[in-house]
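J.: Build me a model:
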Amino acid sequence: MPRYMLIMRGTDETNAAMMASIDEAMAATGRFIEEMMKADVLLAAEGLDDPGRGVVVDFSGETPVVTDGPYGETRELFGGYFLLDVASTQEAVEWAKRFPAVPGSKIEVRRVAEADEVPQISESTGQV
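T.: Down below sits the predicted model:
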């Protein structure tokens, strides 16, 4: 069965709104996770740490530049993900629509590419 990632996307405002009622948000998220586990579609679920504790490796120049968080202007930040094993994009979308999201936040739904869809690198030449 195909795998789909539900990527949580928020802004500073939606993250602040969620933190204002964190106990309620965590309880609702826990119930959502339980529903997915009972339906046997959840493969993984992880939240990401505060972006202020992250770093960015920027490849814009000749050598990579590492910048500590918090970052410059960001409109949206990834906050975590759910990895689902479902039959179709539509089924993944239906699960995403059930997430107890804070108004203004978004969930990106993306199919995970299978190994045979990714160009293989030849061991002998190092070329694709």
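J.: drop to CA atoms for contacts and neighbour counts, all remaining ones
T.: OK.
J.: which residue ranges form the strands in the chain?
T.: 3-10, 42-47, 55-58, 65-68, 77-85, 106-111 (DSSP state E).
J.: Residues contacting the second one, please?
T.: With CA atoms under 8 Å, 6 or more residues apart in numbering as the test, strand 42-47 has contacts from 33, 36, 79-85.
J.: and those residues as TSV, adding neighbour count?
T.: Below are these laid out as TSV (neighbours: other CA atoms under 10 Å):
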residue	neighbour count
I33	18
M36	15
G79	18
G80	16
Y81	19
F82	20
L83	21
L84	25
D85	19
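J.: picking that back up, looking at the strands of the chain, which is nearest to A16?
T.: A16 lies closest to strand 3-10 among the strands of the chain, at 9.7 Å (CA to CA).
J.: Show me what the closest one is packed against.
T.: Using 3 or more CA pairs under 8 Å, 6 or more residues apart in numbering; DSSP states H and E as the contact test, the elements touching strand 3-10 are strand 77-85, helix 89-98, strand 106-111.
J.: structure for this one too, so we can compare:
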Amino acid sequence: MPRYLSLIQIDESTAPAEGPSPELMRRMGELIDEMTKAGVMLETDGLTPSAQGKRVLWSGGELTVTDGPFTESKEVVGGYAILQCRDLDEALEWTKRFLKTHEEHWTVTCEVREIAGA
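T.: Reported below is the predicted structural model:
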């Protein structure tokens, strides 16, 4: 069965400074439990803010390391999920349900792609 990577991108400028609300975490936890029991969720986790990260660029035969936050990026990867689904349509349905757990003030985008060779 194919595996899919869902890259969870958030707009750090609109995300609450205190992070997700307890209600959001409850809804998300319930959905993750459902997905795990259905055999769909293989792995998921959130990432620390971009201010705590570094970016490494290879260009023109040279490496450059940049400290976060990455001000030139409106959206940054805030987490990921690895799903095992029958097809892309099923992966998209689970991803839509995940996005709907968020309150309206969040701006969240998920990029869903099949893992090559899976």
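J.: Can you pull the TM-score for these?
T.: After superposition, the two chains reach a TM-score of 0.86 (TM-score structural alignment, normalised by the length of the second structure), with 114 aligned residues with a CA RMSD of 1.8 Å.
J.: sorry, back to before: mind putting the strands of the first structure in TSV, distance to E94 of the first structure included?
T.: Converted to TSV, the strands of the first structure look like this (distance: least, CA to CA, whole Å):
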stretch	distance to E94 of the first structure
strand 3-10	11
strand 42-47	14
strand 55-58	33
strand 65-68	37
strand 77-85	12
strand 106-111	10
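J.: With respect to burial, which of these scores highest?
T.: strand 3-10 (a mean of 22; mean count of other CA atoms under 10 Å).
J.: before we move on, back to that, nearest to E24 of the first structure, out of the helices and strands packed on strand 3-10 of the first structure?
T.: Smallest distance to E24 of the first structure across these (CA to CA): 15.8 Å, for helix 89-98.
J.: Residues contacting stretch 86-99 of the first structure, please?
T.: Stretch 86-99 of the first structure is contacted from outside by 1-4, 6, 29, 32, 41, 84, 107, 109-111, using CA under 8 Å, 6+ apart.
J.: Matching A25 of the first structure against the second structure, which residue comes up?
T.: In the second structure, the residue matched to A25 of the first structure (TM-score structural alignment) is L24.
J.: What distance do you get for that match to C85 of the second structure?
T.: Distance of L24 of the second structure to C85 of the second structure, computed by CA to CA, to the nearest Å: 24 Å.
J.: the more surrounded of the two?
T.: Neighbour totals were compared for L24 of the second structure and C85, and C85 leads with 20 against 15 (other CA atoms under 10 Å).
J.: quick one on the thing from earlier: switch the contacts of stretch 86-99 of the first structure over to TSV; also include distance to L48 of the first structure.
T.: Converted to TSV, those look like this (distance: CA to CA, whole Å):
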residue	distance to L48 of the first structure
M1	26
P2	24
R3	20
Y4	18
L6	13
T29	14
F32	18
V41	21
L84	18
I107	14
V109	17
R110	18
R111	20
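J.: Out of those, which two sit at the greatest distance?
T.: Greatest spacing in the contacts of stretch 86-99 of the first structure, by CA to CA: M1 and T29 (24.6 Å).
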